[in-house]
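Visitor: Here is a sequence together with a model predicted from it:
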Amino acid sequence: MDTRLRLGIAITALVTPFSNDRLDLAVLERLAERQINAGINGLAVCTVTGEGPTLSPAERAAIIRTCVRVASGRVPVIAATGTNATSTTIALTLEARRLGADAALVTVPYYSKPGQKGIVHHFEQVAAASDLPVIIDDSPSRCASGLTLASLEALAPVGSILGVVHSCGEEARLTPHLRQRFVSLSSDDGSALSFLACGGDGMLSSGANVEPRLFASLCRSAKTGNIEIATALHDRLQPLIRALAEDGSPAPVKYALHVLLGTLPEVRLPMVGVDANEKAAIFAALTGLAESRRQARAV
């Protein structure tokens, strides 16, 4: 898995489809297969984009089990298992391992705002409890605390900690040692190109739900030195990225999928659906992408 994560990877933070507030596994299968067929390199499930905090234990298990079955080893399935309690995080990580996940995405503990020593011990304990590879999700804006470089250095000897997701494209702040030690992913679609150009390995993308092929191509092009192509793809995607960022994931993403695929845009509280202005922006971005494809085919 480490080798695959070093090759300009695009991982999709997969949305969770609902119908009348019930998990729709048939649509989930369809969405997962669409991602894999489009060249996405991994599926992250039960994340914030996947409305993980709203899912019951049974729903979480069904989502992981379904995506593992659909992927069938073609791409890794990464289960978000992080909470603000170490014991709960360990339990969810062990459950993800039992269900066949390839890695665990573990957030820095949120709300309780632990100090750096507590954060380091948290990840050490989670990593020690299972042989499942761990990817740290470092999102200070969501968690009210984040990992310092010193804490990342302290975690470097923990072999099962595979990588770090940066919420603000912060690859440039990493030391050469940390860049070599950890796979670095960005969860900020808007700064993906600059992140990759600074040495990042890939991205954990919510926008890839909508345009998996373009995001996968962007990552591959950037990491294989085709900067001109990567820049063109980045520019094409900017209107969509901006539209999807207006109200925060996943409501705009689900509405875009509704327009493209006819899936339901249903979200669970406290998330709400997009308003008329947001719908118009998303529709305009999708129309622009469709027109660019039409023009490309006509050449």
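Guide: Perfect, thanks for sending it. Residues are numbered from 1 along each chain as shown.
Visitor: make it CA atoms for all contacts and neighbour counts henceforth
Guide: OK.
Visitor: Could you check how many residues crowd around residue 59?
Guide: 18 (other C-alpha atoms under 10 Å).
Visitor: show me the contacts for the nearest residue to it once chain neighbours are set aside.
Guide: By the measure of C-alpha to C-alpha, 6 or more residues apart in numbering, the closest residue to residue 59 outside its immediate chain neighbours is residue 23, 7.0 Å from it. Contact analysis of residue 23 by C-alpha atoms under 8 Å, 6 or more residues apart in numbering lists 16, 17, 59.
Visitor: Please report how far residue 23 lies from residue 49.
Guide: Computed as C-alpha to C-alpha, to the nearest Å, the residue 23 to residue 49 distance reads 15 Å.
Visitor: do the same with residue 292
Guide: With C-alpha to C-alpha as the criterion, residue 292 and residue 49 are 27 Å apart.
Visitor: And residue 113, by the same measure?
Guide: Applying C-alpha to C-alpha to residue 113 and residue 49 gives a distance of 22 Å.
Visitor: neighbour count winner among the two?
Guide: Counting neighbours by other C-alpha under 10 Å for residue 113 and for residue 49 shows that residue 49 has the greater number, 24 against 16.
Visitor: ok, which stretches of the stretch 151-299 of the chain are strands?
Guide: 161-166, 183-186, 202-205 (DSSP state E, counting those that start in this stretch).
Visitor: Make TSV out of the ones you listed and add mean neighbour count and distance to residue 230.
Guide: What follows is these, written out as TSV (neighbours: other C-alpha atoms under 10 Å; distance: least, C-alpha to C-alpha, whole Å):
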stretch	mean neighbour count	distance to residue 230
strand 161-166	24	20
strand 183-186	28	16
strand 202-205	28	13
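Visitor: Need these in JSON lines (columns: distance to residue 145).
Guide: Output for these, formatted as JSON lines (distance: least, C-alpha to C-alpha, whole Å):
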{"stretch": "strand 161-166", "distance to residue 145": "13"}
{"stretch": "strand 183-186", "distance to residue 145": "17"}
{"stretch": "strand 202-205", "distance to residue 145": "20"}
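Visitor: let's bring in a second model and compare:
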Amino acid sequence: MDIIAPVVTPFRNGRLDLDLYAEHIRNITAKGVDAIFVAGTTGLGPALSVEERKALLEAAASAARRVIFQVGSLVLDQALALAKYAERFDAVEAIASVPPYYFPRLSERQIAKYFRDLCAATTRPVYLYNYPAAVGRDVDAKAAREIGCLKGVKDTNDSIAHTLAYKRLMPHMRVYNGSDSLVLASFSVGLDGVVASSANYVPEVLARLREYVARGDLERARSLQFAIDEVLEAARPLGYSSAVYELVEIFQGYDAGEPRPPIYPLDPEERAWLRAAVAQARSKLAP
């Protein structure tokens, strides 16, 4: 069961800090993360240029042995170019993409054509990144099966049954849930793993949770899941995409850079509030 981190993208004055990006990846992989998800939602992928995504991939491939590269774009040629660029790196084990978004009336046939074009552009396995809350539509297991060429899915969904349906209909697929609140559930039902943003700030906790599940110690595993949930509940009102940078500093002890507008960094008052709000959960997550 894999722990995959959708890595935060650190900026300094609006520019990528690639050295910090690689350093952060090395830290979390040393603490239990198995693979890196580049340019996902936590990594602000939709707000990055093509050249910025390429730069992130190069840095990630130098720091990690296993990388999944998210290439989704409303400009198909950009998505295809990114998929082809990824062929240069041995560390890239799969290409992932959100379906075309914003346009509300795309048919399942049109979405299938997008993914088939992506599959044809690369020799690497292609994964669906299904995130209905962000994309505005759900590419469920039946729709994914009709696409025909997908080898995996990251399903960011609060229903474990929804995620399990991919495994039921396509047993050959690598199936990951993307909700931090369902890490315990994902490990317990035998998914291939999780893509969890909390792996940025508590990678060692997720590794312990996985170990507890493997040993059948569900009480301890559940306690860790509940403490993670407390952190999520504290961070979400501030804007989780911004708060995750501060959570890295709180739990890992180093500066993780900052997001780039329109994802604004937390102000000093918000940072102080968050640090106080997660103090109790932090004590519960300690070894």
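Guide: Perfect, thanks for sending it. Please read all numbers here as calculations on a predicted model, not as lab measurements.
Visitor: How close are the two chains, by TM-score?
Guide: Overlay of the two chains. TM-score (TM-score structural alignment, normalised by the length of the second structure): 0.88; 282 aligned residues with a C-alpha RMSD of 2.4 Å.
Visitor: Restricted to helices, list the contacts of residue 23 of the first structure.
Guide: residue 59 (DSSP state H).
Visitor: Mind naming the longest helix for the second structure?
Guide: helix 218-235.
Visitor: mean offset of that helix relative to the first structure (after superposition)
Guide: Between helix 218-235 of the second structure and the corresponding residues of the first structure, superposition yields a mean separation of 2.0 Å, by mean C-alpha distance after the TM-score superposition for the first structure.
Visitor: so that helix corresponds to what in the first structure?
Guide: Per TM-score structural alignment, the counterpart of helix 218-235 of the second structure in the first structure is residues 227-244.
Visitor: now what about that stretch, what contacts it?
Guide: Contacts of stretch 227-244 of the first structure (C-alpha under 8 Å, 6+ apart): 189-190, 193, 207, 214-215, 217-219, 221-222, 252-253, 278, 281-282, 285-286, 289.
Visitor: ditto for stretch 120-127 of the first structure
Guide: 86, 89, 90, 93, 133, 134, 151, 154, 155, 158, 160, 161.
Visitor: mind listing the helices for the stretch 1-150 of the first structure?
Guide: Under the criterion DSSP state H, counting those that start in this stretch, helices of the stretch 1-150 of the first structure are mapped to 25-37, 57-71, 86-98, 116-128, 140-143, 149-155.
Visitor: Dump the ones you listed to TSV, plus distance to residue 197 of the first structure.
Guide: Compiled in TSV, the helices of the stretch 1-150 of the first structure are given as follows (distance: least, C-alpha to C-alpha, whole Å):
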stretch	distance to residue 197 of the first structure
helix 25-37	24
helix 57-71	29
helix 86-98	32
helix 116-128	29
helix 140-143	23
helix 149-155	20
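Visitor: Ok, which of those comes nearest residue 10 of the first structure?
Guide: helix 25-37 (10.3 Å; C-alpha to C-alpha).
Visitor: What sits closest to the residue mapped onto residue 173 of the second structure from the first structure if chain neighbours are left out?
Guide: Matched by TM-score structural alignment, residue 173 of the second structure corresponds to residue 182 in the first structure. Of all residues not flanking residue 182 of the first structure in the chain, residue 163 sits nearest, at 4.5 Å (C-alpha to C-alpha, 6+ apart).
Visitor: Show me what that neighbour aligns to in the second structure.
Guide: Residue 163 of the first structure maps onto residue 152 in the second structure, by TM-score structural alignment.
Visitor: Might you report the residue contacts of that match?
Guide: Contact partners of residue 152 of the second structure, counting by C-alpha under 8 Å, 6+ apart, are 125, 126, 127, 128, 173, 174, 175, 176.
Visitor: now the first structure: which of the residues you listed match?
Guide: Counting by both residues aligned by TM-score structural alignment, their matches' C-alpha atoms under 8 Å, the contacts of residue 152 of the second structure that remain in contact in the first structure are 126, 127, 128, 173, 174, 175, 176.
Visitor: For those residues, name the two members farthest from one another.
Guide: Farthest pair in those, by C-alpha to C-alpha: 126 and 176, 13.5 Å.
Visitor: I'd like the distance from the match of residue 173 of the second structure to residue 166 of the first structure, if you could.
Guide: Residue 182 of the first structure is 12 Å from residue 166 of the first structure, by C-alpha to C-alpha.
Visitor: go on, residue 76 of the first structure?
Guide: To residue 166 of the first structure, residue 76 of the first structure is 19 Å away according to C-alpha to C-alpha.
Visitor: Give the burial count for the closest residue to residue 164 of the first structure other than its chain neighbours, as a bare number.
Guide: In this structure, residue 164 of the first structure finds its nearest non-sequential neighbour in residue 136, 4.6 Å apart by C-alpha to C-alpha, 6+ apart. Residue neighbour count, defined by other C-alpha under 10 Å, stands at 25 for residue 136 of the first structure.
Visitor: Which residue in the second structure aligns with residue 136 of the first structure?
Guide: Residue 136 of the first structure maps onto residue 128 in the second structure, by TM-score structural alignment.
Visitor: what's the answer for residue 28 of the first structure, then?
Guide: In the second structure, residue 28 of the first structure lines up with residue 21, judged by TM-score structural alignment.
Visitor: Its match touches residue 9, doesn't it?
Guide: Yes: at 6.6 Å, residue 21 of the second structure counts as touching residue 9 under the criterion of C-alpha atoms under 8 Å.
Visitor: Looking at those two, which one has more neighbours?
Guide: Legend: neighbour count by other C-alpha under 10 Å for residue 21 of the second structure and residue 9, higher for residue 9 (28 against 21).
Visitor: How much space separates that one from residue 235 of the second structure?
Guide: 18 Å.
Visitor: and what of residue 228 of the second structure?
Guide: Going from residue 228 of the second structure to residue 235 of the second structure by C-alpha to C-alpha gives 11 Å.
Visitor: same check, this time on residue 202 of the second structure
Guide: From residue 202 of the second structure over to residue 235 of the second structure the distance is 14 Å, taken as C-alpha to C-alpha.
Visitor: Residue 190 of the second structure too?
Guide: 28 Å.
Visitor: Looking at the two now, which is surrounded by more residues?
Guide: Taking other C-alpha under 10 Å, residue 190 of the second structure and residue 235 do not tie; residue 235 has more neighbours (24 against 13).
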